[in-house]
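Peer 1: Fold the following for me, if possible:
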Amino acid sequence: MSTTFVLDTSTSRANPTPAPIKRLTVPAIQRRKVDGRTQEPLVMLTAYTARMAQILDTHCDMLLVGDSLGQVIYGLPSTLSVTLDMMIAHGAAVVRGSYHSVVIVDMPFGSYEASPQQAFASASRIMAETGCAAVKLEGGQAMAETISFLSQRGIPVMGHIGLTPQAVNALGGYAARGKSREEHDKIIADAQAVARAGAFGMVIEGVMEEIAIAATQSVDVPTIGIGASAQCDGQVLVIDDMLGMFDRVPRFVKRYADLATSIGETAAHYAADVRARNFPTEDQVYRPKK
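Peer 2: This next block holds a predicted model:
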């Protein structure tokens, strides 16, 4: 038994309650790929809050607390301004809101690139203060030493190759990668270097499909595609993109709902009721009991 937190959806409060540990583990995720193939693809979505984590948890194998929260939650122009404190706050919320999924927290820009030692200090703080199961960092061959350093010290690492948003300035934008033979070969080499270094899996983002397929076939750990290929070992999307919270729909996104329109219509209905004094009604006000 383990004392953890369950979100009471009737009050939106987190109350400590004893519950058996049933959460998936990093080794269980890694074992899903057998003889170079994952029979049932892995499901991953981003989550940034306890309530969203609770809603998504039973449907996902992994929940990613992505540094995309910089744009999605905070309205920042890129992920570069996201801080370690921001990732820890949201990571802890997602862990509290979930029981089943492996929770992975992105390491923000500037928190790991300087040295393996810096990465360990940042990653150990993330894991200690959130209770997450793993961290994710961007970069291929250049980050192999750091991935190895962390993995050997008990910190599970998910890699991230291809289009790496934290390198947007160096890449010159968010265009898909791998259009040249040189870049094609580099991304494959990055995938292999990340796997050899000890990552338990990797995100492959925004690459030509043939590269995603070749990379998936060349490593013995699961690959999670986003703008990659259905032949990857799993898929991830930013939850707000999938739910239709933004007007722009990137090519790699399938919009499964249009919540932005629904929320706007609901807010308009509320505003009309308030202005017409139709809210609150008898059902929403307090009166002395007779």
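Peer 1: all contacts plus neighbour counts: C-alpha atoms, from now on.
Peer 2: OK.
Peer 1: what about Thr216, which helix or strand?
Peer 2: Under DSSP states H and E, the secondary-structure element containing Thr216 is helix 209-218.
Peer 1: Any chance you could list what contacts the helix or strand following that helix?
Peer 2: If you walk from helix 209-218 toward the C-terminus, the next helix or strand you reach (DSSP H and E) is strand 223-226. Taking Cα atoms under 8 Å, 6 or more residues apart in numbering as the criterion, the residues outside strand 223-226 that touch it are 42, 201-206, 212, 216, 232-237, 252.
Peer 1: Which pair in those residues has the greatest spatial separation?
Peer 2: Distance extremes for the contacts of strand 223-226: the farthest pair is Gly201 and Phe252 at 20.4 Å, using Cα to Cα.
Peer 1: who's more crowded, those two?
Peer 2: Under the criterion of other Cα atoms under 10 Å, the comparison of Gly201 against Phe252 puts Gly201 first, with 26 against 14.
Peer 1: Cross-check the contact I'm expecting between that one and Ala28.
Peer 2: No - if you go by Cα atoms under 8 Å, Gly201 and Ala28 don't touch, sitting 11.6 Å apart.
Peer 1: which residues touch the nearest residue to Glu183 once chain neighbours are set aside?
Peer 2: Excluding the flanking residues, the one nearest Glu183 by Cα to Cα, 6 or more residues apart in numbering is Arg177, at 7.2 Å. Counting by Cα under 8 Å, 6+ apart, Arg177 makes contact with Gly162, Leu163, Glu183, His184, Gly206, Val207, Met208.
Peer 1: Please generate a structure for the following sequence too, so the two can be compared:
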Amino acid sequence: MSVHPSANLPGNSPAPARPAVTLHRLREQVARGEPLAMLTCYDATYAALLDAAGVDLLLVGDSLGNVIQGQSGTQSVTLEQMAYHTACVARGRRSAFLLADLPFGCYEASPQQAFESAAVLMRAGAQMVKLEGGGEMVATVRFLVDRGIPVCAHLGLTPQRVHALGGFRVQGRDDAAAAALRADATAMADAGAAMLVLELVPTALATEITQAHPAMATIGIGAGPHTAGQVLVLHDALGLTSDVSGHGARRPRFVRDFTREAADGQPCATLSPGQAVAIYVADVRARRFPDAQRHGF
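Peer 2: The predicted structure follows:
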């Protein structure tokens, strides 16, 4: 049984202040081959904890519909709610880079609608916005980027469109679906997206997309260990969402409970949230998480 010695765990004491994580610094980190560690965050307390543990990027995700509001999906989350939680996280963070989801229904109609919604989140403290969709979002992404709003795209399993996709399924398994994902990734890169979340995508395909677009940092969730970074829903990483994460009662394959599970999958001494997050960061950096066999597709 593996046990992490608590005296040596980062997260047991406050970390010294680090320089502000900027988009430029993130790009330098990716160029060095150092994986980015991202977690979702919804309040000031956890923003401070995640920041002190060394998380690079805090994502105010519309997953708050599931883990904060107890909803069955993300579609009910409003722009006003996203702005409120973004402002809470902005007040708690010190150094980490902050991005926020554009929620369902506030950006799809036109680039101008997306700009107005993105401006609300940027005023609340976001430094980047994330939106779902591929080729149909090219004009919107370019419109935002041209007006100084950094964009993170999101392909693969897109939770706002889960009903159209037929549920929480791995995307890009067959040749046609893989080709469509490649084309969408290229379209997002050409439109100027700085980052790309790849969710529930086969490891080989996510690796191929990552290698094809080195200037657009890929962030994987259920996409294998070879993307430029990793993200999890915070509550999943802390083992708190067996029935409200949006995935049903069964824990998704790509999730690891960092409070109770060591890198080898064996039980370990129960850790505090701060310790668990520090282990998450360290294991993402060392590419111990995710494990291609246990967490990938």
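Peer 1: Need the TM-score between these chains.
Peer 2: Scored against TM-score structural alignment, normalised by the length of the first structure, the superposed chains reach a TM-score of 0.79; 237 aligned residues with a Cα RMSD of 1.7 Å.
Peer 1: re earlier: and the residue nearest to Glu183 of the first structure, what's its match in the second structure?
Peer 2: With TM-score structural alignment as the matching criterion, the partner of Arg177 of the first structure in the second structure is Gln171.
Peer 1: next one: Leu243 of the first structure
Peer 2: Matched to the second structure by TM-score structural alignment, Leu243 of the first structure sits across from Leu238.
Peer 1: just Ile104 of the first structure next, same as before
Peer 2: Aligned against the second structure - with TM-score structural alignment as the criterion - Ile104 of the first structure pairs with Leu99.
Peer 1: Over to Ala197 of the first structure?
Peer 2: With TM-score structural alignment as the criterion, Ala197 of the first structure matches Ala191.
Peer 1: With Ser124 of the first structure instead?
Peer 2: In the second structure, the residue paired with Ser124 of the first structure according to TM-score structural alignment is Ala119.
Peer 1: chain center to the helix or strand containing that match, what's the gap?
Peer 2: In this assignment (DSSP H and E), Ala119 of the second structure forms part of helix 111-124. For helix 111-124 of the second structure, the separation from the chain centroid amounts to 20 Å (computed by Cα atoms, centre = their mean, to the nearest Å).
Peer 1: same for that helix, what does it pack against?
Peer 2: Helix 111-124 of the second structure makes packing contacts with helix 79-92, strand 128-132, helix 138-146 when contacts are defined by 3 or more Cα pairs under 8 Å, 6 or more residues apart in numbering; DSSP states H and E.
Peer 1: for these, which one sits closest to Ala282 of the second structure?
Peer 2: Go through those one by one with Cα to Cα and the one that ends up closest to Ala282 of the second structure is helix 79-92, at 21.9 Å.
Peer 1: The match of Ile104 of the first structure and Leu58 touch, don't they?
Peer 2: Yes - with contact taken as Cα under 8 Å, Leu99 of the second structure and Leu58 are classed as touching, separated by 6.3 Å.
Peer 1: can you give me the helices in the first structure?
Peer 2: Remark: helices of the first structure, listed N- to C-terminal, are 26-30, 50-56, 69-72, 84-96, 116-130, 144-152, 168-171, 181-197, 209-218, 239-242, 259-275; assignment by DSSP state H.
Peer 1: Pipe those into TSV and attach mean neighbour count and distance to Thr17 of the first structure per row.
Peer 2: Written out in TSV, the entries for these read as follows (neighbours: other Cα atoms under 10 Å; distance: least, Cα to Cα, whole Å):
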stretch	mean neighbour count	distance to Thr17 of the first structure
helix 26-30	15	24
helix 50-56	20	15
helix 69-72	19	29
helix 84-96	22	11
helix 116-130	18	18
helix 144-152	21	32
helix 168-171	12	43
helix 181-197	20	38
helix 209-218	20	41
helix 239-242	20	28
helix 259-275	13	32
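Peer 1: Adding distance to Ile226 of the first structure, write those out as JSON lines.
Peer 2: Supplementary listing: these in JSON lines, determined by distance: least, Cα to Cα, whole Å:
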{"stretch": "helix 26-30", "distance to Ile226 of the first structure": "18"}
{"stretch": "helix 50-56", "distance to Ile226 of the first structure": "18"}
{"stretch": "helix 69-72", "distance to Ile226 of the first structure": "16"}
{"stretch": "helix 84-96", "distance to Ile226 of the first structure": "21"}
{"stretch": "helix 116-130", "distance to Ile226 of the first structure": "24"}
{"stretch": "helix 144-152", "distance to Ile226 of the first structure": "21"}
{"stretch": "helix 168-171", "distance to Ile226 of the first structure": "16"}
{"stretch": "helix 181-197", "distance to Ile226 of the first structure": "15"}
{"stretch": "helix 209-218", "distance to Ile226 of the first structure": "10"}
{"stretch": "helix 239-242", "distance to Ile226 of the first structure": "12"}
{"stretch": "helix 259-275", "distance to Ile226 of the first structure": "21"}
